[in-house]
Each structure stands twice: as structure tokens, then as C-alpha cells.
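*Asks:* Provide a 3D model corresponding to the input given below.
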Amino acid sequence: MTFRVAVASTDGKFINQHFGKADKFLVFDIKGPKDFEFVELRENDPSCGIYRAADGKSFTNDTIKLLSDCKVVIVSQIGPGASQKLKNSGTMPLIYPDFIEKALIELSQNLDEFT
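*Replies:* Take a look at the predicted model:
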């Protein structure tokens, strides 16, 4: 079973982006303990505090849609509203401001907590 994860990072090494301020997400597939691979980089329009004039909805929904195939989104920080929206969409937010590799290894060894 493949487990898809998105990571908010500016440098590709450290999880250092707030969910609402992330302009890109690195996507990884976890295949088993300590077995993961980079899939792609997804560009994002940061959503923090920005609303569309036409319909008044937050860009947060666009970010959630962008990451809809991911089971977990790992960020350095996330607000309670965005966190709840992610959970409601079936994606678990995880605050883990550390090295990406460390986070993926730990997550890959504890997948049963997220399935």
C-alpha cells in the first residue's frame, strides 16, 4: 500500500513552512518502514488570510484540493480552522518542524496511527 504525504518546505530539507503561507509542497510516497520516494513538487497560491473577492471563500479550499490525494500534510505550523478543514477532507495535518527525512522515517514506522 502506498501512503502519500505532502511536506511544506522552502528548501527541500527542513519542514519550515506554515500551511497557509506555503507556496509549494513536496509530495512523497511512503511504501513501508524507511521506504519512501519523492514524487513531485506542487506549486501553491498561499492561502493565509486571503479571500477571493468574487465568492468570499478562502484560498485554503484550493490548497486542500491540491493536496486531496495526500493522507498527511506535514507543516511547521497550521491554524485551527485550516487544520479542521484538512481533517474534514480526510487529510491529517501533522506539525513537525524538523528535517524532512526524519519526519518521513518516523511517519513510515508509524503508519498504523494514520490509517
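
*Asks:* CA only for contacts and neighbour counts going forward, please
*Replies:* OK.

*Asks:* check contacts around the residue most central in space within the chain.
*Replies:* Geometric centre of the chain, nearest residue: residue 73, 2.3 Å, by CA atoms, centre = their mean. By CA atoms under 8 Å, 6 or more residues apart in numbering, the contact list for residue 73 reads 5-8, 67, 91-94.

*Asks:* please generate a structure for the following sequence too, so the two can be compared:
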Amino acid sequence: MKLPPNDAGQIKIAIATGNGVGATDHFGYALQFQIWDMSGPQARLLETRRNTPACGADRSEQRRDPLDVSVDLVADCRAVVVAKIGECGINRLNALGILVFETDDTVDAVVRELTGSTLLHGRHAA
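*Replies:* Predicted coordinates for the structure are as follows:
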């Protein structure tokens, strides 16, 4: 499995959160993703990326699949944390080497759980 690219050794995760407090959003409906750097001893919030939700999007004038837009938005992350995600989203993210986690935990709990996780820091087969 190919790992997503990183910036200066960063290990990034994307958390779909509509309220900034919990992992509240379905991948296809997410309006934003918090991007966290998990590479150091303490996680740090890097940015919030605005998203155009894939589910329910008007496809009549779009040239790209709306799901591709969401996938591209988090393509530099090692993992994506969402409340829910469909099989198509999982398959597209996994094909890029991106792990997917479903939870209804708070952002703080997710970050605490994944800080130092061997899932993020371990090596995947190329």
C-alpha cells in the first residue's frame, strides 16, 4: 500500500467535524476537515479545510466526480476520521494508502487516541 505524501515528515490526519468539537460528519456530507499533525510528541492543529460535500451535489455542471474533490482535499493525510463513510469513499481513500476510522468521539479523544499510535507511525507495505 502506498503512503500519502507528507510535508517535512508530518503525519497528518483529517477529522470531519461540523462543530469543531466532535467527529460529527459523514465523509460525503462533510463541510470541513480539521487537519492535525500527529508526528510530534503532541498533536497540533494545522488548519481547517473547507469541503464541497460529495453527497447531494449537483452533478449537472460539474466535470469532476464530487467524491474526487473530497478525496483530493485529504490526499496528503495518513488517516481520515469521520462519523460515517460509504464503501466507495473507503475504497478510494484506501487505494491512496489512507486509513479510515469511524467514530462519534470528540476531536480531543480522537487526537489523544491516535497520538503515538503505531497505526499512524508504523510502516505499510509499498
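
*Asks:* and the residue nearest to the centre of the first structure, what pairs with it in the second structure?
*Replies:* Aligned by TM-score structural alignment, residue 73 of the first structure pairs with residue 80 of the second structure.

*Asks:* what does residue 44 of the first structure give?
*Replies:* In the second structure, residue 44 of the first structure lands on residue 51 (TM-score structural alignment).

*Asks:* check residue 104 of the first structure too.
*Replies:* So residue 104 of the first structure corresponds to residue 111, using TM-score structural alignment.

*Asks:* secondary structure element holding that match?
*Replies:* Using DSSP states H and E, residue 111 of the second structure sits within helix 107-114.

*Asks:* any idea how far the next helix or strand after that helix is from the chain center?
*Replies:* Remark: after helix 107-114 of the second structure, the chain's next helix or strand is helix 118-121, criterion DSSP H and E. Centroid separation for helix 118-121 of the second structure versus its chain: 15 Å, with CA atoms, centre = their mean, to the nearest Å.

*Asks:* what do you get for stretch 51-61 of the second structure?
*Replies:* Counting by CA atoms, centre = their mean, stretch 51-61 of the second structure comes out at 18 Å from the chain centroid.

*Asks:* for that stretch, give me every contacting residue.
*Replies:* Taking CA under 8 Å, 6+ apart as the rule, stretch 51-61 of the second structure contacts 27-33, 65-67, 69-70, 73.
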